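*Asks:* coordinates only, sequence not included:
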């Protein structure tokens, strides 16, 4: 029994190091970077679609109240600014080739990570407040055409949607993106170490 305990202790102390070749890791990194670029581009496309939809609403429908125009203006400006921020961050991860300039790309990725943290924390609240303010101004005229039940439903569902996006959805997105970018940075650092190590 003592021999078994010694073998078990030896086994627990033994660490197995999994070696992944630089080529395999490079393939993994390429896949991760491609996914990150695609997700970033899709975010920008969705924001542009929102911007164009609200602008079309403003152009093709006739609104009587000045509050509606103010509400739509605030909403369009908020979406426009947020889209520009997303585009700036997208350029960080697409402007340099990570295979040709791995250190520059790693620095850009770290800057991207920091920018995303700011975007989902302090900047997000400015965006959410601006959208909420825009919706309030927009609702002044629009809700006058609704019945009392429809008004309650419209305001209630809008409030619940903003609350859901600001809490549950935002936290899930932050967590997933934080883990994904941190893992990608770690892979880049390991890949750089493997490439710089002599055989």
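*Replies:* Yep, that arrived. All values reported here derive from a predicted model rather than from experimental measurement. Numbering: from 1, shown residues only.
*Asks:* rest of the way, CA atoms for contacts and neighbours
*Replies:* Fine.
*Asks:* Can you tell me the number of residues neighbouring residue 37?
*Replies:* Residue 37 is flanked by 17 other residues according to other CA atoms under 10 Å.
*Asks:* do the same with residue 102
*Replies:* Neighbour tally, residue 102, other CA under 10 Å: 16.
*Asks:* was I right about it contacting residue 192?
*Replies:* Yes - with contacts defined as CA atoms under 8 Å, residue 102 counts as touching residue 192 at a distance of 7.4 Å.
*Asks:* residues in contact with residue 32?
*Replies:* With contacts taken as CA atoms under 8 Å, 6 or more residues apart in numbering, residue 32 has the following neighbours: residue 184.
*Asks:* Kindly report the same for residue 68.
*Replies:* 137, 138, 139, 140, 141, 142.
*Asks:* can you redo those residues as JSON lines with distance to residue 13?
*Replies:* What follows is these, written out as JSON lines (distance: CA to CA, whole Å):
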{"residue": "137", "distance to residue 13": "66"}
{"residue": "138", "distance to residue 13": "66"}
{"residue": "139", "distance to residue 13": "66"}
{"residue": "140", "distance to residue 13": "69"}
{"residue": "141", "distance to residue 13": "71"}
{"residue": "142", "distance to residue 13": "70"}
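*Asks:* So which of these belong to strands?
*Replies:* Using DSSP state E, no member of those sits in strands.
*Asks:* any idea which element residue 186 lies in?
*Replies:* In the assignment (DSSP states H and E), residue 186 maps to helix 170-196.
*Asks:* Which elements pack onto that helix?
*Replies:* Helix 170-196 sits against helix 22-60, helix 102-120, with contacts defined as 3 or more CA pairs under 8 Å, 6 or more residues apart in numbering; DSSP states H and E.
*Asks:* let's bring in a second one:
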């Protein structure tokens, strides 16, 4: 008999003793979906608002140096590229439905995990490189009007903050996200093994 055609959820429900575990797992899956969608929408809102604010600054203050304009373009480009790839997760989160089998849940979670890993590695690296270059180029026009100490402090604090985000906050968030999805995948794999 082909295991892909078995409705694990239906079989699991027939087991009176283990049913609460399945309900708990489905509740955790729905919570994972809800949190993922909320993060996606918040990220979209924040990055679009930030881009709009940057464009407002460009129009209102009319920077003179070409480096400032290139910096603005690179910063906005970093955010838009990241959002373009990040928003591809929307369909994956929305496709998690309560009518699916355990195998389908497992496949969706593995697909989300692969996309998250791509986002957390390659896309975040590109995002931070473009963002750092964009901010440094943007600040050059204003830093050139400061004293050497002022410009050094400005660049130093900015680069320290970006390094702190890259080396401390980013790995911590990545580990937290991976832990959540790995736990769900392990639970569904364990359930599938029990039903074999």
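*Replies:* Received it, and whenever you're ready, just let me know what you need. All values reported here derive from a predicted model rather than from experimental measurement.
*Asks:* What value does the TM-score take for this pair?
*Replies:* In this superposition the chains share a TM-score of 0.79, using TM-score structural alignment, normalised by the length of structure 2; 178 aligned residues with a CA RMSD of 2.4 Å.
*Asks:* So what touches stretch 146-160 of structure 1?
*Replies:* Applying CA under 8 Å, 6+ apart, the contact partners of stretch 146-160 of structure 1 are residue 143.
*Asks:* If you count neighbours, what's buried in it?
*Replies:* Going by neighbour count (16 or more other CA atoms under 10 Å), the buried part of stretch 146-160 of structure 1 is residue 151.
*Asks:* Distance from that stretch to the middle of the chain?
*Replies:* Computed by CA atoms, centre = their mean, to the nearest Å, the chain-centroid distance of stretch 146-160 of structure 1 equals 29 Å.
*Asks:* just stretch 113-127 of structure 1 next, same as before
*Replies:* 9 Å.
*Asks:* same question, stretch 112-119 of structure 2
*Replies:* That offset, for stretch 112-119 of structure 2, works out to 9 Å (CA atoms, centre = their mean).
*Asks:* picking that back up, just put the helices and strands packed on helix 170-196 of structure 1 in JSON lines and tack on distance to residue 69 of structure 1.
*Replies:* What follows is these, written out as JSON lines (distance: least, CA to CA, whole Å):
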{"stretch": "helix 22-60", "distance to residue 69 of structure 1": "8"}
{"stretch": "helix 102-120", "distance to residue 69 of structure 1": "27"}
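*Asks:* Compare these and give me the one nearest residue 182 of structure 1.
*Replies:* Residue 182 of structure 1 lies closest to helix 102-120 among these, at 8.0 Å (CA to CA).
*Asks:* and the closest one, what does it pack onto?
*Replies:* Helix 102-120 of structure 1 is packed against helix 66-94, helix 170-196, with contacts defined by 3+ CA pairs under 8 Å, 6+ apart.
*Asks:* how about these in JSON lines, adding distance to residue 122 of structure 1?
*Replies:* Formatted as JSON lines, these follow (distance: least, CA to CA, whole Å):
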{"stretch": "helix 66-94", "distance to residue 122 of structure 1": "12"}
{"stretch": "helix 170-196", "distance to residue 122 of structure 1": "12"}
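*Asks:* so which of those helices gets nearest residue 21 of structure 1?
*Replies:* Across those, residue 21 of structure 1 has its closest neighbour in helix 170-196 (8.2 Å, CA to CA).
*Asks:* That closest one: how far from the chain's middle?
*Replies:* 14 Å.
*Asks:* And residue 161 of structure 2, which helix or strand is it part of?
*Replies:* Going by DSSP H and E, residue 161 of structure 2 is in helix 148-164.
*Asks:* chain center to that helix: distance?
*Replies:* The chain centre lies 26 Å from the centre of helix 148-164 of structure 2; the measure is CA atoms, centre = their mean.
*Asks:* One more: stretch 116-131 of structure 1?
*Replies:* Offset of stretch 116-131 of structure 1 from its chain centre (CA atoms, centre = their mean): 11 Å.
*Asks:* Same check on stretch 64-76 of structure 2?
*Replies:* The answer for stretch 64-76 of structure 2 is 26 Å, by CA atoms, centre = their mean.
*Asks:* what do you get for stretch 9-17 of structure 2?
*Replies:* Computed by CA atoms, centre = their mean, the separation of stretch 9-17 of structure 2 from the middle of its chain amounts to 35 Å.
*Asks:* buried set for that stretch?
*Replies:* For stretch 9-17 of structure 2, using 16+ other CA under 10 Å, the buried residues are 9, 12.
*Asks:* swap in stretch 84-102 of structure 2?
*Replies:* Result for stretch 84-102 of structure 2 [16+ other CA under 10 Å]: buried residues 86, 89, 92, 93, 96, 101, 102.
*Asks:* start to end distance for that stretch?
*Replies:* End-to-end span of stretch 84-102 of structure 2 (CA to CA, to the nearest Å): 30 Å.
*Asks:* thinking residue 83 of structure 2 is in contact with residue 46, fair?
*Replies:* No - applying CA under 8 Å, one finds residue 83 of structure 2 not in contact with residue 46, separated by 10.6 Å.
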